[in-house]
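Participant: only geometry, no sequence info:
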């Protein structure tokens, strides 16, 4: 009954005839059932069709069709199942080949001899010398752990901050496993991690991971925090974390389950600046890249972008100090990323403001209201 009322409300808002309703209902029901009803930030009892009707109601009569076409043709929704699939394939399809390539270089075994490489002691040693750290809740380290049984649970940790106690546990478990693999007591060199894989779900601009203050030239972001914790541990903290790694050979891999071309370009250049003076190597791997055509384009999306730019569909409260880290006023999302993207657990603030504005806080209603981490 509630679904029928929501459809009736939508038909009233759009001024649809019975024929229009008959034409639109199948696609609406499919979108809602297959994906959009999964959105985790809808208020209790609310579903997609009701949210769509209330969202469209704020527009003028002529604007509603433009907004509705945007939802049908440009909106991208990444479901929980799709994200879990990206998490599950990260190791076997992307990380494991990296380890096999390293093994091939070190052992002299041709890289196309995959079974021989995978069965070799060198590969098993290198695999255990990898540490997997989550950069946020979006890393889904629980799913990553369950999906990859050939990895030890002790080499997967849900956060990038590591306490001295946890570091000791990691080293103890690593040493025990290395003894089992080698059949002897491991050396000090063999009993530390050689690779660190930093896991996270999504990046649109790359600025939260690494950026540089244009005036002070100081780095900020999650990768800088990791760098300082790992590289400066011995000199500043003296808490034993420096024993986790052979910092002369440490190789860091940032693994993003999804990222835009803009984020990849930014991170690829700036990580070199951060690590250029040290012997640490850093690479970026993206499981699902978003092409340059994903952000809204002035040429193709001009009608809807006109709505995005209107003052009536904007609230200056969105322009916080956190939003000021990027360019733009927030209408097109953080750093003007202009994304039409929704993730099932929350809408990124890099998406357009009209998509994620929370009506309980702003004077604008978003289709998929976002729960914000930084709010006054």
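Facilitator: Received the coordinates, thanks. None of the values given here were measured: they were computed from a predicted structure.

Participant: make it CA atoms for all contacts and neighbour counts henceforth
Facilitator: Noted.

Participant: How about the contacts made by residue 320?
Facilitator: residue 375 (CA atoms under 8 Å, 6 or more residues apart in numbering).

Participant: Second structure for comparison follows:
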């Protein structure tokens, strides 16, 4: 970096602080090759004249969600998202104001019953169901939290039995929360390529419908109410993803035949605003191509230090989002975001891509990504 002593002293101090407080906790870093070593290797791929821009981007624009920060978002899920919704629902049932629910024993008992009739379903490892359970010990029953959505018939039966044991023979789950850690584009949750439904929402709907049909043949009760309220909750979401989810869920409500759920509610623990993005979208053309109205230096690096072999490797996945390259990450989200357990493919590839330079410049990751798409 050609720093003089004064600059080097200042920057090394910042690097030691940020490494120990946050970045060294990244799950793919190992002893001897943590953030500082990875940063040195990453900067070396750039020409010397480009290194200040790359370093400045890491220092000024990178958003890193640490383990502790993610835990805090998970801990606030029940009190700040679920509780206000249920309090309003109970107040409507009792014909009182929401703030009056806990003023009487009847209101408190009604709230507890309503909370017990909520089912929480993790959609991936990122849903951190273990953290959610620990944070709500004594508040949630173990029999209303499912770590993964692939539920077998025996589990559905046990959910029904335990709920009836707690609340009576007619008890059903009235609210189902589908929980995941992060969404940046909102495009993969539910989509209709070639007119056929795909995505996590459709997968869960199919699991529910198939299990309900099998248990009906066995004359067993199914634990979900007809037309239950479906809540889609991400611990962290971008504004782009929130808006896209609303549009796609509306489409799903129209296209899914005989769906099991009724109203849908989209929530998030932390909503990231549009202005965190590295570059702006030219909304006039609506073609998801970036302009250089902001972050000009890093945008330039995204173009020049890019290997199109990355796109070829993920071509099928990318074409579903209407992309022709991966310079700005999946769905052209252009995010400067890294999560402590992995880097989303919606972040700019300069942060996470590793290629050999077959169709451009070889790419060296700063935060290596575990890529489930190949």
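Facilitator: Looks like it arrived, so ask away. Everything numeric in this text was worked out from a predicted model, so none of it was measured.

Participant: TM between them?
Facilitator: TM-score for the superposed pair, counting by TM-score structural alignment, normalised by the length of the second structure: 0.88. Supporting figures: 349 aligned residues with a CA RMSD of 2.1 Å.

Participant: if I pick the residue nearest the centre of the first structure, what's in contact with it?
Facilitator: Centroid-nearest residue in the first structure: residue 202, 1.6 Å away (criterion: CA atoms, centre = their mean). Residue 202 of the first structure makes contact with 138, 256-259, according to CA under 8 Å, 6+ apart.

Participant: Would you format those as a markdown table with secondary structure, distance to residue 349 of the first structure and neighbour count included?
Facilitator: Below are the contacts of residue 202 of the first structure laid out as a markdown table (DSSP: H, G, I helix; E, B strand; the rest coil; distance: CA to CA, whole Å; neighbours: other CA atoms under 10 Å):
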| residue | secondary structure | distance to residue 349 of the first structure | neighbour count |
| --- | --- | --- | --- |
| 138 | helix | 15 | 17 |
| 256 | strand | 17 | 25 |
| 257 | strand | 17 | 25 |
| 258 | strand | 15 | 20 |
| 259 | strand | 14 | 23 |
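
Participant: What is the most widely separated pair among those residues?
Facilitator: Using CA to CA, the contacts of residue 202 of the first structure reach their maximum pairwise distance at 138 and 259, which is 12.8 Å.

Participant: Counterpart of the residue nearest to the centre of the first structure over in the second structure?
Facilitator: For residue 202 of the first structure, the aligned residue in the second structure is residue 182 (criterion: TM-score structural alignment).

Participant: Confirm that its match sits in a helix.
Facilitator: No - checked against DSSP: H, G, I helix; E, B strand; the rest coil, residue 182 of the second structure lies outside a helix; its state is strand.

Participant: Residue 70 of the second structure versus that one, what's the distance?
Facilitator: 10 Å (CA to CA, to the nearest Å).

Participant: Next: residue 230 of the second structure.
Facilitator: 23 Å.

Participant: Ok, residue 227 of the second structure next?
Facilitator: For residue 227 of the second structure, the distance to residue 70 of the second structure equals 32 Å [CA to CA].

Participant: Between these two, which has more neighbouring residues?
Facilitator: residue 70 (19 against 13; other CA atoms under 10 Å).

Participant: so that one is in which element?
Facilitator: helix 67-75 (DSSP states H and E).

Participant: Tally up the residues packed near residue 100 of the first structure, please.
Facilitator: The number of residues packed near residue 100 of the first structure is 25, by other CA under 10 Å.

Participant: would you say it is within a helix?
Facilitator: Yes - per three-state DSSP, residue 100 of the first structure lies within a helix segment.

Participant: what does it align to in the second structure?
Facilitator: In the second structure, residue 100 of the first structure lands on residue 87 (TM-score structural alignment).

Participant: What are the boundaries of the helices in the first structure?
Facilitator: Ranges of helices within the first structure are 2-14, 18-34, 48-57, 61-73, 80-90, 96-107, 114-119, 121-128, 141-147, 164-182, 222-231, 261-275, 302-309, 353-356, based on DSSP state H.
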